[in-house]
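S.K.: what follows is a predicted structure for the sequence shown.
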Amino acid sequence: MMFVSPAYAQAAAAGGGSFGALEQFLPLILIFVVFYFLLIRPQQKKMKQHKEMLGQLRRGDRVLTAGGIIGTVNKLINDTEVSVEIAEGVRVRVLRTTITEVMSKTEPVAADKAPATADKAKDDKSDAEPAADK
């Protein structure tokens, strides 16, 4: 005599097949969204700011390299290289991408200020001419 009764498998609940698949992938999707906002997006923002900073480099800027060397930009050689003076008369060529920080910026070129003064002088002359006619 057998005292064990036979066990029958129960039928799976009939649910929406597509919703079940979405339900399974929902945790993975949420993890990706969290990673995007906490890791990927801030890193992209930082890279964009670094690229902007490198694009605005000019002669006379005091910079810090990735190797910890502080120097002054002597010459912008090309799109990828910069000549940096690290001591009096000592110049090294470094890749732009190794510049991690611009410690101090130089003043804009005086040529930018010259047209403004020329325009002002021109305005002064135009104001003075009608007075002479009176």
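M.R.: Great, that's in hand. Numbering: from 1, shown residues only.

S.K.: use CA for all of it now, contacts and neighbours both
M.R.: Fine.

S.K.: please, where are all the strands along the chain?
M.R.: 62-65, 70-76, 81-87, 90-95, 99-104 (DSSP state E).

S.K.: what's the closest of those to Q56?
M.R.: Q56 lies closest to strand 99-104 among the strands of the chain, at 9.8 Å (Cα to Cα).

S.K.: buried ones in the closest one?
M.R.: Neighbour-count burial for strand 99-104 flags I99, T100, V102 (criterion: 16 or more other Cα atoms under 10 Å).

S.K.: adding distance to A21, write these out as CSV.
M.R.: Listed next are those as CSV, based on distance: Cα to Cα, whole Å:
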residue, distance to A21
I99, 48
T100, 46
V102, 51
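
S.K.: gap between M47 and R41?
M.R.: Distance, M47 to R41, by Cα to Cα, to the nearest Å: 10 Å.

S.K.: show residues contacting stretch 43-57.
M.R.: R96, T97, I99, T100, V102 (Cα atoms under 8 Å, 6 or more residues apart in numbering).

S.K.: next up, a second structure to put side by side with the first:
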Amino acid sequence: MFISNAYAAAPAASGIMGSLTQFVPILLMFVALYFLMIRPQMKRQKEHKLMVEAVTRGDEVVTSGGVLGKVTKVSDVYVSIEVQEGTELVLQKSAITTLLPKGTIKSL
């Protein structure tokens, strides 16, 4: 008597379009993630791979540990660099981070 009857509203017609619009923001986030993070990283990896494959004897390089040296030997997986007269290090090619212009080490 004091409480009136509450009638439930009829459910909205939710067809295929209703459920698809819920996934659009999630899909847009994945597309943005791909173009902002994944694609640039793949590009950097490709550039690094090409740089490492192009290393030849006599190139001056910087390793991932910050060591500067001149390349003396190159094999498929490893590279030998001369750090100073009579001191050579054998490293994996993937440890090379930067190719320096010729004469950089002498100028230091």
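M.R.: Done, it's in. Because the structure is predicted, anything quoted here is derived from the model rather than measured.

S.K.: show me where structure 1 has its helices.
M.R.: Ranges of helices in structure 1, per DSSP state H, are 17-35, 41-55, 114-133.

S.K.: and V79 of structure 2, how far from A95 of structure 2?
M.R.: To A95 of structure 2, V79 of structure 2 is 9 Å away according to Cα to Cα.

S.K.: between those two, who's got more neighbours?
M.R.: V79 (22 against 16; other Cα atoms under 10 Å).

S.K.: what's the counterpart of the more buried one in structure 1?
M.R.: Aligned by TM-score structural alignment, V79 of structure 2 pairs with V82 of structure 1.

S.K.: R93 is in contact with that match, correct?
M.R.: Yes - with contacts counted by Cα atoms under 8 Å, V82 of structure 1 reaches R93, the gap being 5.6 Å.

S.K.: what residue of structure 1 matches up with G58 of structure 2?
M.R.: Aligned partner of G58 of structure 2 by TM-score structural alignment: G60.

S.K.: check contacts around that match.
M.R.: By Cα under 8 Å, 6+ apart, the neighbours of G60 of structure 1 are T72, V73, N74, K105, T106.

S.K.: in structure 2, which of these remain in contact?
M.R.: By both residues aligned by TM-score structural alignment, their matches' Cα atoms under 8 Å, the contacts of G60 of structure 1 still in contact after alignment to structure 2 are T72, V73, N74.

S.K.: most neighbours of all the residues you listed, which one?
M.R.: Going by other Cα under 10 Å, V73 tops the kept ones among the contacts of G60 of structure 1 with 23 neighbours.

S.K.: other residues contacting stretch 59-74 of structure 2?
M.R.: Counting by Cα under 8 Å, 6+ apart, 55-58, 79-84, 95-105 sit against stretch 59-74 of structure 2.
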